[in-house]
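I would like to see how this sequence folds:
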Amino acid sequence: MKKASLKTIAERMKNLDFRMMVTQDGQQVSYSRPMSNNGKVEYDGDSWFFTYEDGHKVDQIKKNQHVNLIYQTDDMLFIECTGNGEILKDKNMLKEKWVEGLDQWFPEGIDTPGICLIKVRASRVRFWHKEEEGEYIA
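The predicted model follows:
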């Protein structure tokens, strides 16, 4: 697969908000769910997601940090991001990543009990788009 720069990957991802997040439990069983990065689509190698700390995905990441993020568009662009997930509860980071509209799920804003961030740092990102493909390795 042809090598790609982070800039090339970021350009392809700039309008992508929703993706499937795949995590594994302690027994290597995979779980997928749709996730949004809440409109923050300027990709720099890290993906950020708001969630609640008592959710299954948080438990799974604590047991196994390996996370896959999978994107698809209508014009046949496919992206797979492989990396490690980390759970963060830092108020400053929550404030920095907060965007309007999140209060639909987190009614007390960054002070909502149990709110946290999942940070996925990419170790490898691959894309396929029609006749083109590329891979970025961090």
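
going forward, measure contacts and count neighbours with C-alpha atoms only.
OK.

any chance you could map the strands in the chain?
For the chain, strands defined by DSSP state E occupy the ranges 18-24, 30-36, 46-52, 66-72, 77-88, 115-129, 132-137.

Against which helices or strands is the third one packed?
Counting contacts by 3 or more Cα pairs under 8 Å, 6 or more residues apart in numbering; DSSP states H and E, strand 46-52 packs against strand 115-129.

what's in contact with the strand it packs on?
By Cα atoms under 8 Å, 6 or more residues apart in numbering, the surrounding residues in contact with strand 115-129 are 9, 45-53, 58, 67, 76-90, 94, 106, 133-138.

how about this one, so we can line them up?
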Amino acid sequence: MRNAAKTIGGIIDKSGVSVIGSVDQEGFPNAKAMLKPRKRVGIKEIYFSTNTSSMRVSQFRENPKSCLYFFDRRFFRGVMLRGTMEVLTGQEVKKEIWQEGDEMYYPEGVTDPDYCVLKFKAQDGRYYSNFESEDFLID
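Sure, this is the predicted structure:
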């Protein structure tokens, strides 16, 4: 794929919804819609905020295999990224990802024990556009 990072980064940035996949205790895939990422480093690292007490966090702690899906409704194209999800609870990364208004979800603020950061590290992906799909690796 030519200029994958730019094309896929654009889809991620414009997508209002992120779909996150995890694996449950029985080995079944689980998917959940979330808000757009809080931060990304190219298409290799993507960060989200979530509740430490959530089912998804428990699943990632047990099995870090994950996928993300982003789509562009207007041009009917999308990208799935596969990789691993890490649960981060350090204050430095929590402060970095924190946004005004997060108090609505985490009443105790940035130090709320129910606030954590998910860090996704992509290894490969699949891009769909113009009725064609293409697999790609991420360095």
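
Provide the TM-score value for the superposition.
After superposition, the two chains reach a TM-score (TM-score structural alignment, normalised by the length of structure 1) of 0.84; 136 aligned residues with a Cα RMSD of 2.1 Å.

Tell me the buried residues within the contacts of strand 115-129 of structure 1.
9, 45, 47-53, 58, 67, 77-87, 94, 106, 133-136 (16 or more other Cα atoms under 10 Å).

tell me the angle of the helix ranked longest in structure 2 relative to strand 65-72?
With secondary structure taken from DSSP state H, structure 2 has its longest helix at helix 4-14. If you take axes from the mean of the first three to the mean of the last three Cα atoms, to 10 degrees, helix 4-14 of structure 2 sits at 80 degrees to strand 65-72.

Mean per-residue distance, helix 4-14 of structure 2 versus structure 1.
For helix 4-14 of structure 2, the mean deviation from structure 1 after alignment is 2.5 Å (mean Cα distance after the TM-score superposition for structure 1).

show me the contacts for the closest residue to Met20 of structure 1 other than its chain neighbours.
Distances taken as Cα to Cα, 6 or more residues apart in numbering place Pro34 nearest to Met20 of structure 1, at 4.4 Å, with adjacent residues excluded. Neighbour list for Pro34 of structure 1: Phe18, Arg19, Met20, Met21 [criterion: Cα under 8 Å, 6+ apart].

how near is the nearest residue to Ala122 of structure 2 once chain neighbours are set aside to Asp102 of structure 2?
Nearest residue to Ala122 of structure 2 in three dimensions, chain neighbours excluded: Gly83, at 4.3 Å (Cα to Cα, 6+ apart). Relative to Asp102 of structure 2, Gly83 of structure 2 is positioned 27 Å away (Cα to Cα, to the nearest Å).

out of the strands of structure 1, which comes closest to Trp98 of structure 1?
Closest approach to Trp98 of structure 1 among those (Cα to Cα): strand 46-52, 8.5 Å.

thinking again about what came up before, and the strands of structure 1 as a markdown table, adding distance to Lys2 of structure 1?
A markdown table is the format used below for the strands of structure 1 (distance: least, Cα to Cα, whole Å):
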| stretch | distance to Lys2 of structure 1 |
| --- | --- |
| strand 18-24 | 23 |
| strand 30-36 | 28 |
| strand 46-52 | 22 |
| strand 66-72 | 19 |
| strand 77-88 | 14 |
| strand 115-129 | 10 |
| strand 132-137 | 5 |
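
Out of the ones you listed, which is closest to Ala4 of structure 1?
The closest of those to Ala4 of structure 1 is strand 132-137. By Cα to Cα, the value is 5.0 Å.

Understood, closing this out.
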